[in-house]
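Undergrad: Next comes the sequence, and after it the predicted model I'd like to discuss.
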Amino acid sequence: MSSNPLAIFRRRARKPAFGRILLYVLMVALAVPFLLPLLWMVSSSLKPISEIFSYPPSLLPSDWRWDNYARITDYQPFGRQYFNSLYIAALVCVGSVVVSAMAGYAFARVRLIGGGTMFVLLLTALLMPSEVIIVPLFRLFSEIGWTDTHWPLIIPAVFGSNSVFGTFVMRQFFLGLPAELEESGRLDGLGRFGLFFRIALPLAGPSLSAVALLSFLHSWNSFLEPLVFLRTPEMFTLPVALTQIVDSYGAPVWNVQLAASTLTVIPVLAVFLVAQRWFIKSIVNSGLKG
């Protein structure tokens, strides 16, 4: 056996590299079952309808139909609906982050009589499915003239279960912050709002990104509320619009519908790829602290 120090160093350096390669290969193999539906959707969006249901199935189309994407606007005002989903999700995301951050900090740092009981009652909102309150909400928004507008998709989302879970995440983060940070801020003359905005909030980046990501995804994928409150195609969001891509007999136009679905997942993938590291870090921290 060689006693050359350089050879020993090379052998030791090679082992971690081989382990990393093996780990990457394993991760790619495990990712295939999750990526296959996405690949099938993209591939089928470029096929004629007859080829989508052919047997045996083929992943790549034999007749590439790029015009499937151009045909989306023949069935729905897709550009307007895309904008609707984007701006509603953005407003819900910002509103939920603001509400969750302030409520989470209050539950973590402000000592109130019955604060623990109030927090438990708040968490019970997570046990209530949206289907339970959809009829009272519809009657309420009908009375104030908000049907076929986007307000019923924004206001309940900002102050509903989105912000309840966000409040839990932010509370867990703020409980884990050292109290000495705020004590030093008090010595500098900061009040409660100053401590929140200048000390606690700048340190809450990972938790804020997790709340923002979850709120965006919840609003982007919401189907029941737009289906109940919206009437005109120009006001539809994407989940409802996808169900309306049908022919004159009411049958789905599968290749065009899949093309629209492919365009729909692009913002979701972009947001998740940007925020995934902070999201995972925040969820881990929220489970370990408090």
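TA: All right, it came through fine. Numbers count the residues shown, from 1 in each chain.
Undergrad: Please make it C-alpha for all contacts and neighbour counts, starting now.
TA: Fine.
Undergrad: Please spell out which residues along stretch 183-195 are buried.
TA: By neighbour count on 16 or more other Cα atoms under 10 Å, the buried set for stretch 183-195 is 185, 190, 195.
Undergrad: Name the nearest of those relative to residue 94.
TA: Nearest to residue 94 among the buried residues of stretch 183-195: residue 195, at 21.0 Å, using Cα to Cα.
Undergrad: contacts for the host helix or strand of the closest one?
TA: Residue 195 belongs to helix 192-195 when assigned by DSSP states H and E. Contact partners of helix 192-195, identified using Cα atoms under 8 Å, 6 or more residues apart in numbering, comprise 182, 185, 186.
Undergrad: In contact with the second one: list those residues for me.
TA: In other words, residue 185. Contact analysis of residue 185 by Cα under 8 Å, 6+ apart lists 195, 199.
Undergrad: same deal with the last one?
TA: The neighbourhood of residue 186, defined by Cα under 8 Å, 6+ apart, consists of residue 195.
Undergrad: In terms of secondary structure, what does the host helix or strand of residue 162 contact?
TA: Per DSSP H and E: residue 162 is located in helix 161-176. In terms of contacts (3 or more Cα pairs under 8 Å, 6 or more residues apart in numbering; DSSP states H and E), helix 161-176 is packed against helix 78-109, helix 115-123, helix 205-221, helix 254-288.
Undergrad: Which strands or helices does the longest one pack on?
TA: Here helix 254-288 is seen to pack against helix 5-44, helix 49-52, helix 67-70, helix 72-75, helix 161-176, helix 205-221, helix 238-243 when contacts are counted using 3+ Cα pairs under 8 Å, 6+ apart.
Undergrad: Any chance of those helices in a markdown table with distance to residue 126 and mean neighbour count as columns?
TA: Formatted as a markdown table, those follow (distance: least, Cα to Cα, whole Å; neighbours: other Cα atoms under 10 Å):
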| stretch | distance to residue 126 | mean neighbour count |
| --- | --- | --- |
| helix 5-44 | 28 | 12 |
| helix 49-52 | 40 | 15 |
| helix 67-70 | 39 | 16 |
| helix 72-75 | 37 | 15 |
| helix 161-176 | 6 | 24 |
| helix 205-221 | 14 | 22 |
| helix 238-243 | 23 | 21 |
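Undergrad: Below is structure B, check it against A:
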Amino acid sequence: MSTLVFSKSNRKDAAMTDVPWKRYLNRVLWYATLLGVSVPFVFPFIWMVSGSLKSQSEITAFPPTIIPETFRWENYVEIFQYQPFAQQYFNSLYIAVVVTISIMFVASLAGYAFAKIKFKGANLVFLLLLSGLMMPEEVTIIPNFFAMSTLNLMNSHVPLILLPVFGSQGIIATFLMRQFFMSIPNEVEEAGIMDGLSRFGVFWRIALPLSGPALAAVAILSFLHSWNLLLEPLVFVSDLDKFTVPLALNNFSDAYGLPLWHLQMAATSLAVIPVLLIYVIAQRHIVQSFAMTGVKG
């Protein structure tokens, strides 16, 4: 009997000592797999930062090198001397902020109306709104060009603000907000109305504070869409000091139209900073919002 108890205790102790090693090994293998999968995604970023510190000749040299032979920090100075990159950077920044705030305001109101206010033809109007997503921006750019030209808004930043707010990006944001507001129980709003709140009061004091994750997702998507916008600035803006960052990146070229890769890499490295900050700050909110948009349909 004592031998049996002793053997069982030995097996138990051996199992307890084996489990931590297995967990450690599984964790190492898991991290190694993730590290290997992330290489194709991280390598372009590393190459961009490395190229921003090289000379033009070293970037085009073969075989290529990851670590620059000579770190040319002056590339980050030359991009501001080549063109008014600081002004162009500010243009993209303030346009993206204005577009983001405007879309959050319009989409939250429209999404709440489609989700909670019952009116005749609501579903038909919503379907017509979603049908706008089937038309690519390349198709609507010519009518928008004539409309902005008629309103004397060419060579200004107004089209770059209005078109995303009332275009496809605004529609996507409205859809996300509608899906989120539909997940809010009607009993919560009925309790607010019984306490004397108006319809707008229910929206402002109850529904909107609960929609933080959805608003964060809308903010991220709207900011990134506006920050990366190229076609509209290319069509509506012609002055160099009114360029946005995507146009400015395309403008780093020599007299023959060949790209100045070392300057483009340096400018692109600076252009990535707001995008990285947005993702680091609010990445968990966008995942939570997308998980909640399908709760109720």
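TA: Received, thanks. Just so we're clear, the structure is a prediction, and the values are computed from it rather than from any experiment.
Undergrad: which one of the helices and strands packed on helix 161-176 of the first structure has the most crowded surroundings?
TA: Across those, the average number of neighbours (mean count of other Cα atoms under 10 Å) peaks for helix 205-221, which reaches a mean of 22.
Undergrad: Average offset of it relative to the second structure?
TA: Comparison of helix 205-221 of the first structure with the second structure after fitting gives an average deviation of 0.5 Å (mean Cα distance after the TM-score superposition for the first structure).
Undergrad: Show me what that helix is packed against.
TA: Here helix 205-221 of the first structure touches helix 78-109, helix 161-176, helix 238-243, helix 254-288, going by 3+ Cα pairs under 8 Å, 6+ apart.
Undergrad: tell me the angle of it relative to helix 78-109?
TA: Here the directions of helix 205-221 of the first structure and helix 78-109 differ by 140 degrees (axes from the mean of the first three to the mean of the last three Cα atoms, to 10 degrees).
Undergrad: circling back to that earlier point, residue range for the helix holding residue 162 of the first structure in the second structure?
TA: Matched against the second structure by TM-score structural alignment, helix 161-176 of the first structure falls on residues 168-183.
Undergrad: Go ahead and name everything in contact with the matching stretch.
TA: With contact meaning Cα under 8 Å, 6+ apart, stretch 168-183 of the second structure is reached by 103-104, 106-108, 110-116, 129-130, 132-133, 164, 207, 211, 214-215, 218, 222, 225, 289, 292-297.
Undergrad: If we ignore the residues flanking it in sequence, what's nearest the alignment partner in the first structure of residue 249 of the second structure?
TA: In the first structure, the residue equivalent to residue 249 of the second structure is residue 242, according to TM-score structural alignment. With Cα to Cα, 6 or more residues apart in numbering as the criterion, residue 242 of the first structure has its nearest non-adjacent residue at 6.2 Å, and that residue is residue 257.
Undergrad: now residue 205 of the first structure
TA: Residue 205 of the first structure's closest residue in space is residue 278 (Cα to Cα, 6+ apart), at 7.6 Å.
Undergrad: what's the answer for residue 111 of the second structure, then?
TA: Excluding its sequence neighbours, the residue lying closest to residue 111 of the second structure (Cα to Cα, 6+ apart) is residue 178, at 3.9 Å.
Undergrad: how close does that neighbour sit to residue 172 of the second structure?
TA: Using Cα to Cα, to the nearest Å, we find residue 178 of the second structure at a distance of 10 Å from residue 172 of the second structure.
Undergrad: For the match of residue 249 of the second structure, give me its contacts.
TA: Residue 242 of the first structure sits next to 257, 260, 261 when contact means Cα under 8 Å, 6+ apart.
Undergrad: The residues you listed into CSV, with extra columns for distance to residue 33 of the first structure?
TA: Formatted as CSV, those follow (distance: Cα to Cα, whole Å):
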residue, distance to residue 33 of the first structure
257, 23
260, 23
261, 19
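Undergrad: picking up where we left off before, would you check the span in the second structure matched by the helix holding residue 195 of the first structure?
TA: Mapped onto the second structure using TM-score structural alignment, helix 192-195 of the first structure spans residues 199-202.
Undergrad: compared with the first structure, how much does the matching stretch deviate?
TA: Stretch 199-202 of the second structure sits 0.7 Å off on average (mean Cα distance after the TM-score superposition for the first structure).
Undergrad: roughly how far is that stretch from the heart of the chain?
TA: Centroid separation for stretch 199-202 of the second structure versus its chain: 30 Å, with Cα atoms, centre = their mean, to the nearest Å.
Undergrad: One more: stretch 255-268 of the second structure?
TA: How far stretch 255-268 of the second structure lies from its chain's middle: 25 Å, per Cα atoms, centre = their mean.
Undergrad: ok so, going back, let me have the helices and strands packed on helix 161-176 of the first structure in JSON lines, extended by distance to residue 30 of the first structure.
TA: Conversion of these to JSON lines gives the following (distance: least, Cα to Cα, whole Å):
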{"stretch": "helix 78-109", "distance to residue 30 of the first structure": "31"}
{"stretch": "helix 115-123", "distance to residue 30 of the first structure": "35"}
{"stretch": "helix 205-221", "distance to residue 30 of the first structure": "24"}
{"stretch": "helix 254-288", "distance to residue 30 of the first structure": "18"}
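Undergrad: Residue 144 of the first structure is nearest to which of those helices?
TA: helix 78-109 (19.9 Å).
Undergrad: Which other helices and strands does the closest one contact?
TA: Helices and strands touching helix 78-109 of the first structure, by 3+ Cα pairs under 8 Å, 6+ apart, are helix 151-159, helix 161-176, helix 205-221, helix 238-243.
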